[in-house]
Every structure is written in C-alpha cells, then in structure tokens.
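Peer 1: model this:
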Amino acid sequence: LRTKSSRTIASTQYWTIEVPRKDIKEFLKARQELFKVAKGKKGISLNVGGNKYFGQNVSPDILLVFITDIDENDRMVTEKITAAAKALGEIVKEKKVPFVKNNYEKLINPFVHSKLKVALVGEGGVGKTTTLHLLMGKIPPKQYIPTIALAMEVIDNIHFANYSIVLWDFAGQERFRKLWKLYFLGADIVFLLTDSTLRNILISKDMFQMIRRDAPHVPIITIANKQDLPNALDPSIIERIIGAETHPLIAIDLAYRNSML
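Peer 2: Have a look, this model is predicted:
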C-alpha cells in the first residue's frame, strides 16, 4: 500500500475470505494511533473485523500488509513479513515499483508459503498411491504396485491457503508399520485411508489407535475410498467405528481432487 493515500499497489489472496476496504482503512488508522505511543516497536498485530493485521514498511512511502486468521502466531508472521519487506525494499530500489506490481505474487510467495507435511497411511491396496496421483492431477495407475517402505512427494503445484503440500505415502504392509512412528512426529496431519469395507475399517481402527499412541497431538482424518463399490459403508458409519472425522473419496475419479483439497 501507499502509506499516504492507502492505495493498493499490488495484492495476492491465499484464502476465500474477502477483506472489506473499510477494514484496511481502519487498520491503517489504528496503526497510526499506535505508533504515536509505540514508536520503534515492531511485531505488534492489530485485530480488525475478525482478522489479524501486520504491517511493515518496504520504504518510507510503501507499507507491506499481511492479513491472517485471528489464531496465527504473531512471532512467526512477524518474521515472515519482516523478511518479505526487506527483500521487497531492495527490489524497489533496484527495479522500481512497476516491476514489483507486475511480479508481486511470484515475489511474495516464498515468504508466505509453508510446507504442510501430510502422512498418508493405510493397509496395502486401499488406494494410497492412487490418491497421491489424484492430488498431483495425474492419471491413476491401472494396476496395483505395492509401495515399498516410503514414497515421499513434494507437490509444488498444490497450494491450500498459504501451504504447499509435502505428502508421505507409507507402505501399508504390516512389516513396514514399525517405520511409521519415525515419521508421524514430523507430520502436521495424518490421512488414514480405508477402502470402506468392514474388514478394512476394523484394521484401520487398529491403525488409528496405533497412530494416536505414537503421535497423540497430530490431527488424524479418515478418507473413505472406493465409495463407488457396492460393499462400501457410508462415511458417517465409518466415522462412528473408527472415531475420527471421515470424508468420502473415489480416488480414480479426478473430479474428487478439488473437493479433497
């Protein structure tokens, strides 16, 4: 933003929530009032309209603004916006404002995106690697090839809000399960995949309890795959059996990609 006119030079959005222009003006006004009594203080966020606002000067007349969820960690956001403002300041000096305006999203993304580490687990043959292909927008494999130990994919073309996805596809065969706990503690979330049959759901329930024991603080979401088959149980029933939030999936259908993300 231009600090004097509050005119937007460039912007990019990582979430579906629209921010009213009046909220931005309210933030700028509150920031000016704050600086009258807190000169030199950095990293002070302001809550406006149910969102959290951070501001950092790129130059004397340009202000970089980050608008986040109310629960975001102030220190982490302050570190990101400080680094971004410093980098943009150097670019403005060297290549001027029009260059920043035309390339803003590409310039700001490295300071905004975080890697979301997702562990994808389940018994062999439930469709984990097929689901991985689905997320990557690729045509699923036509034959079952067991995953050996661990297949890690960094999916750079998938962005959810300000996250890019790192997906770990774990081998489901029982002999590999002793390796799982080495990775669970480094995961941000676990997707537990079932093929929606009662036999596999009961096995998945045991897996859920094992994951909860090894990584008690990591969120777990159950994915009920193969919902197109006649013996598939409804996700609401699966959720009651396993005890974890459950969502339906047909991993061979690319139409499910966006709903899953």
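
Peer 1: all contacts plus neighbour counts: C-alpha atoms, from now on.
Peer 2: OK.

Peer 1: the closest residue in space to T147 that isn't next to it in sequence: how many residues sit nearby?
Peer 2: Sequence neighbours aside, A171 is the residue nearest to T147 in space, at 5.0 Å (criterion: CA to CA, 6 or more residues apart in numbering). Each residue near A171 was counted by other CA atoms under 10 Å, and the total is 25.

Peer 1: following up with a second sequence; could you model it the same way so I can compare the two?
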Amino acid sequence: MGLFSGLLNWLRSLFWSKSMDIACIGLQNAGKTSLVNILTNNQFSESMIPTVGFNLRKIQKGNVTLKVWDLAGQPRFRSIWERYCRGVNAIVWVLDSADRETFSTSRAELHALLEKAELKGIPLLVLANKNDLPDHATVDEVISALGLATIRNREVSCYAISAKSSRNIDITLAWLMKRA
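Peer 2: Have a look, this model is predicted:
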C-alpha cells in the first residue's frame, strides 16, 4: 500500500503541482530576508546580515513551490530590481512601517520600478512590516504615503505584518498561493 500511495502522490505532483516566481523587494532594513526566513522555516533572527545582491530561496507549501528572489535594498543594488522582477508571478514590496522617514524614498523607488514596461500587469503585494513596533504606520497611512491608489493596470494589495511575531503571515501566504 505504501508503494502505491507514494506512486499516486508522485503522479499528483506531476499534474497538479504549481510553481511561482516572486520578487521580494524594498529598501534596506525593511525585513525582506526576515520575511523569507519566516515563510521558509518559520524562524526569526534578531541579528540579520544585510543581503548583498540577492538570495534565491525555494519554499514548498502544499503543492506549490515558491521561488523567491530576495533582493538587496541598498541604493547600489536597486538598478538590478527590474531584471529580477521580469516574468514573476508577483512583486512583494516590503516596507518598514515604523520608519516613516523612508516612506518618500520607498514611494519613489516603487513607482519608478512599476513604470517599467516589462513589469506591466504583475500583481503587487505591499507588506507594511514591523507592525509590532510602536508608532508603526497603519495600512491606510501606507496606502496614502506610497500612493498605492494611483497605481493602475495591476492588482495591488496591502497588509500590515510582523515577520518577527508572524502576524498576518498566513494572509500573506494565502494571497501568494492564490496567484500560483
């Protein structure tokens, strides 16, 4: 019986498995790598080393394999963002919702990226991370600060999350899985 069920599961994976590519981007220190670590192995670390260039992680959730490009957010790496966003199923923009001083830069970088013709129509998920910190921005404040209501010709969603406490990671994952 074990051999038969193993064969059946393998056949199911051939016909019903899905994969999706995701670009996880945003300014430095927004929590992109922490988010990817929570999605991958449900582990958070207080001591993170800034990403240099990019990291590629594969995450298996049920019959869906997520291939996540975790892109560095420092100014010198922002020119590579477009290259890794081409052809993805979703762009995940991570924002430090407690660092309001970065909102205008984040808005400018996000809109500059979304203006690229090659990225037209790719769904956008904005994650206002670090909502466990005092004085974090609300979802409505983030929508306003980043000008999300002005974005046209693509699906746009915004959630408040905390990679540290795993708050709303479930709805983030559900949003991603629906686009697989």
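
Peer 1: returning to that earlier point: the residue nearest to T147 of structure 1 against T129, yeah?
Peer 2: No. A171 of structure 1 is beyond contact range of T129, at 9.3 Å (criterion: CA atoms under 8 Å).

Peer 1: quick check: neighbours shared by those two?
Peer 2: Counting by CA atoms under 8 Å, 6 or more residues apart in numbering, the contacts common to A171 of structure 1 and T129 are T147.

Peer 1: to which residue of structure 2 is the residue nearest to T147 of structure 1 aligned?
Peer 2: Under the alignment (TM-score structural alignment), A171 of structure 1 pairs with A72 in structure 2.

Peer 1: now P146 of structure 1
Peer 2: By TM-score structural alignment, P146 of structure 1 lines up with P50.

Peer 1: thinking that match is in contact with L27, fair?
Peer 2: No. Here P50 of structure 2 does not reach L27: they are 11.0 Å apart, not a contact under CA under 8 Å.

Peer 1: what is in contact with the two at once?
Peer 2: Going by CA under 8 Å, 6+ apart, residues that sit against P50 of structure 2 and also against L27 are A72.

Peer 1: neighbour-wise, which of those two wins?
Peer 2: L27 (24 against 14).

Peer 1: what does the more buried one correspond to in structure 1?
Peer 2: With TM-score structural alignment as the criterion, L27 of structure 2 matches E123.

Peer 1: tell me the secondary structure at its match.
Peer 2: coil (DSSP: H, G, I helix; E, B strand; the rest coil).

Peer 1: hey, where'd the strands end up in structure 2?
Peer 2: 18-25, 54-61, 64-71, 90-96, 124-129, 156-160 (DSSP state E).

Peer 1: is it possible to get a markdown table of the ones you listed that adds distance to E109 of structure 2?
Peer 2: Below are those laid out as a markdown table (distance: least, CA to CA, whole Å):
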| stretch | distance to E109 of structure 2 |
| --- | --- |
| strand 18-25 | 10 |
| strand 54-61 | 17 |
| strand 64-71 | 14 |
| strand 90-96 | 10 |
| strand 124-129 | 13 |
| strand 156-160 | 16 |
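
Peer 1: turn these into a markdown table, including distance to F103 of structure 2 and mean neighbour count.
Peer 2: Putting these into a markdown table (distance: least, CA to CA, whole Å; neighbours: other CA atoms under 10 Å) gives the following:
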| stretch | distance to F103 of structure 2 | mean neighbour count |
| --- | --- | --- |
| strand 18-25 | 14 | 22 |
| strand 54-61 | 22 | 15 |
| strand 64-71 | 18 | 22 |
| strand 90-96 | 8 | 26 |
| strand 124-129 | 11 | 25 |
| strand 156-160 | 14 | 19 |
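
Peer 1: who wins for proximity to I171 of structure 2 among these?
Peer 2: strand 156-160 (8.3 Å; CA to CA).

Peer 1: is K58 of structure 2 in contact with N41, as I believe?
Peer 2: No. With contact defined as CA under 8 Å, K58 of structure 2 does not reach N41; the gap is 10.9 Å.

Peer 1: how about the helices of structure 2, start to end?
Peer 2: In structure 2, the helices defined using DSSP state H lie at 2-16, 32-41, 81-85, 103-114, 139-145, 169-178.

Peer 1: ok, and what's touching the first one?
Peer 2: Outside helix 2-16 of structure 2, the residues that touch it by CA under 8 Å, 6+ apart are N63.

Peer 1: for the last one, same thing?
Peer 2: In this structure, residues lying in contact with helix 169-178 of structure 2 by CA under 8 Å, 6+ apart are 39, 64, 90, 159, 161-163.

Peer 1: out of the helices of structure 2, which one sits most buried?
Peer 2: Neighbour counts (mean count of other CA atoms under 10 Å) averaged over each of the helices of structure 2 peak at helix 32-41, with a mean of 21.

Peer 1: what's the mean gap between that one and the aligned bit of structure 1?
Peer 2: By mean CA distance after the TM-score superposition for structure 1, the fitted helix 32-41 of structure 2 averages 0.7 Å away from its aligned residues in structure 1.

Peer 1: angle of that helix against strand 18-25?
Peer 2: Helix 32-41 of structure 2 runs at 160 degrees relative to strand 18-25, counting by axes from the mean of the first three to the mean of the last three CA atoms, to 10 degrees.

Peer 1: packing partners for helix 32-41 of structure 2?
Peer 2: strand 54-61, strand 64-71 (3 or more CA pairs under 8 Å, 6 or more residues apart in numbering; DSSP states H and E).

Peer 1: just the endpoints, please. Distance across stretch 57-77 of structure 2?
Peer 2: Its first and final residues considered, stretch 57-77 of structure 2 spans 18 Å by CA to CA, to the nearest Å.

Peer 1: if anything else comes up later, I'll come back, but that's it for now.
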